[in-house]
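> Sequence isn't available, so here's the structure alone:
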């Protein structure tokens, strides 16, 4: 089991997903983070609810458009500003 707090784990996941051009599978994230598949899927759902541009390919491969996530215009559009 992972020793990081949930917030640290999620930050690490976001950083890793942003660095991987082709994304990562749920299994890869489970192996890397040392937590259950259920925890990884719950974290991914949290990212999507928070508005991160996370793409789900066939339910197992996830890619994040981190450059888009850093763009202030992206977040303004999400807030309706």
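Sure thing, it's come through. Keep in mind the model is a prediction, meaning the values are calculated, not measured.
> Please make it C-alpha for all contacts and neighbour counts, starting now.
OK.
> For residue 42, the count of nearby residues, please.
12 (other CA atoms under 10 Å).
> Which helix or strand contains it?
Per DSSP states H and E, residue 42 falls inside helix 37-50.
> Presented hereafter is structure B, for comparison with structure A:
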């Protein structure tokens, strides 16, 4: 899906003459931020059961049950420098 304003199902950065100037930068930095979070932390489900992915009906599809995860840093805090 094109997020730069040509497909009108999703227009996060506007379109036309008033499109966001930082949209290209934001899309590139989002990949870096997501990769840093995934690399820096371990994610575990609170219990050992399967994650319920059923959706509620309506204008916007939401999960019927919230996703609860346990997040822990992969390394010791002093390694990150800014956390200590």
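Cool, the structure landed. None of these values were measured; they are calculated from a predicted model.
> What's the TM-score once they're superposed?
The TM-score (TM-score structural alignment, normalised by the length of structure 1) is 0.28; 31 aligned residues with a CA RMSD of 2.7 Å.
> Residue 78 of structure 2 should be in a helix, yeah?
Yes: with DSSP: H, G, I helix; E, B strand; the rest coil as the criterion, residue 78 of structure 2 is part of a helix.
> So what's the residue count around it?
Neighbourhood size, residue 78 of structure 2 [other CA under 10 Å]: 9.
> that older thread, report the next helix or strand after the helix holding residue 42 of structure 1 in sequence order.
With DSSP H and E, the next secondary element past helix 37-50 of structure 1 is strand 54-57.
> Just the buried positions in that following strand, please.
The neighbour-count check on strand 54-57 of structure 1 (16 or more other CA atoms under 10 Å) flags residue 54 as buried.
> elements contacting it?
If contacts are counted by 3 or more CA pairs under 8 Å, 6 or more residues apart in numbering; DSSP states H and E, strand 54-57 of structure 1 sits against strand 61-64.
> Centre of the chain to the strand it packs on, how far?
Computed by CA atoms, centre = their mean, to the nearest Å, the chain-centroid distance of strand 61-64 of structure 1 equals 7 Å.
> Flag every buried residue along that strand.
61, 62, 63, 64.
> Correct me if wrong: the second one contacts residue 28.
What it means is residue 62 of structure 1. No: applying CA atoms under 8 Å as the test, residue 62 of structure 1 and residue 28 come out as separate, 10.4 Å apart.
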